[in-house]
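Q: sequence plus the predicted model coming up.
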Amino acid sequence: MARRTRNRSEIIARRFVSRQQPTRTQPFVERWRWIIQGQVQGVGFRASCSRRALDMGLKGWVRNLQDGSVEVQAEGPPIALAELRAWCEKGPLGAQVKRVKPCQMPVRGDDWFEVRY
């Protein structure tokens, strides 16, 4: 049986391919904005929301609005965002959430989660 000879370019190409690092895919990231209505100011909603988001590895911010509601913008993996939204629908002790209005936003690439004043 005859052995196939390889030319130099085939050998170099084979070495190059075998040394390549596997490509890493970026995790799927979304950004959502929620307006939480009800009795949500003065009950520690922003601080609790910030702690929850940081524990879940989310990035974004939370702030009070002048009409008495709270605005949350968060980005990260969809599963973590769903967990944060579920928490926002209940809120901390003392909060009475009546409605959560969702809106998907373009990803901005925030570096951390913060409370805005």
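A: Ah, there it is. Residues are numbered from 1 along each chain as shown.

Q: use CA for all of it now, contacts and neighbours both
A: Will do.

Q: tell me who's in contact with the closest residue to Ala47 other than its chain neighbours.
A: The spatial neighbour of Ala47 that comes closest, neighbours along the chain excluded (CA to CA, 6 or more residues apart in numbering), is Val115 at 7.0 Å. Counting by CA atoms under 8 Å, 6 or more residues apart in numbering, Val115 makes contact with 46-47, 50, 61-63.

Q: take this one as well and set it beside the first:
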Amino acid sequence: MEQIRAVVHGVVQGVGFRYHTRQVAQQLGVEGFVRNRPDGTVEIVAQCSSDQLKSLLHWAHQGPAGARVTQVETEPYTGADRFDGFTIER
């Protein structure tokens, strides 16, 4: 299992990015959360296998219709030991 934190830049708030991220993550079996950040970016924290992570990050580089992703920064995440599903945090 890998844990990562990704920060998605661009036009990513107000376009359903969090809701679509949750849907994709649930379909892939990824655990973690997604939330809007005050600076206009979206943060994704994911716990999953390497293959699941590749699929989620591939999707995050595109986002839903209406989003314009300009950059996705990733780093290891060392927070929670285990998540229960994939949620939208406020």
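A: That came through fine. Since we're looking at a predicted model, the values are computed, not measured.

Q: can you pull the TM-score for these?
A: The TM-score (TM-score structural alignment, normalised by the length of the second structure) is 0.96; 89 aligned residues with a CA RMSD of 0.9 Å.

Q: want to throw the contacts of Val115 of the first structure into JSON lines with distance to Arg33 of the first structure, neighbour count and secondary structure?
A: Output for the contacts of Val115 of the first structure, formatted as JSON lines (distance: CA to CA, whole Å; neighbours: other CA atoms under 10 Å; DSSP: H, G, I helix; E, B strand; the rest coil):
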{"residue": "Arg46", "distance to Arg33 of the first structure": "14", "neighbour count": "25", "secondary structure": "helix"}
{"residue": "Ala47", "distance to Arg33 of the first structure": "17", "neighbour count": "15", "secondary structure": "helix"}
{"residue": "Ser50", "distance to Arg33 of the first structure": "14", "neighbour count": "24", "secondary structure": "helix"}
{"residue": "Trp61", "distance to Arg33 of the first structure": "10", "neighbour count": "21", "secondary structure": "strand"}
{"residue": "Val62", "distance to Arg33 of the first structure": "10", "neighbour count": "24", "secondary structure": "strand"}
{"residue": "Arg63", "distance to Arg33 of the first structure": "11", "neighbour count": "20", "secondary structure": "strand"}
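
Q: ok, the residue nearest to the spatial centre of the first structure - contacts?
A: Against the mean C-alpha coordinate of the first structure, by CA atoms, centre = their mean, the closest residue is Gly76 at 1.0 Å. Contacts for Gly76 of the first structure (CA under 8 Å, 6+ apart) come out as 28-31, 57-59.

Q: now check it against the second structure: what is it aligned to?
A: In the second structure, Gly76 of the first structure lines up with Cys48, judged by TM-score structural alignment.
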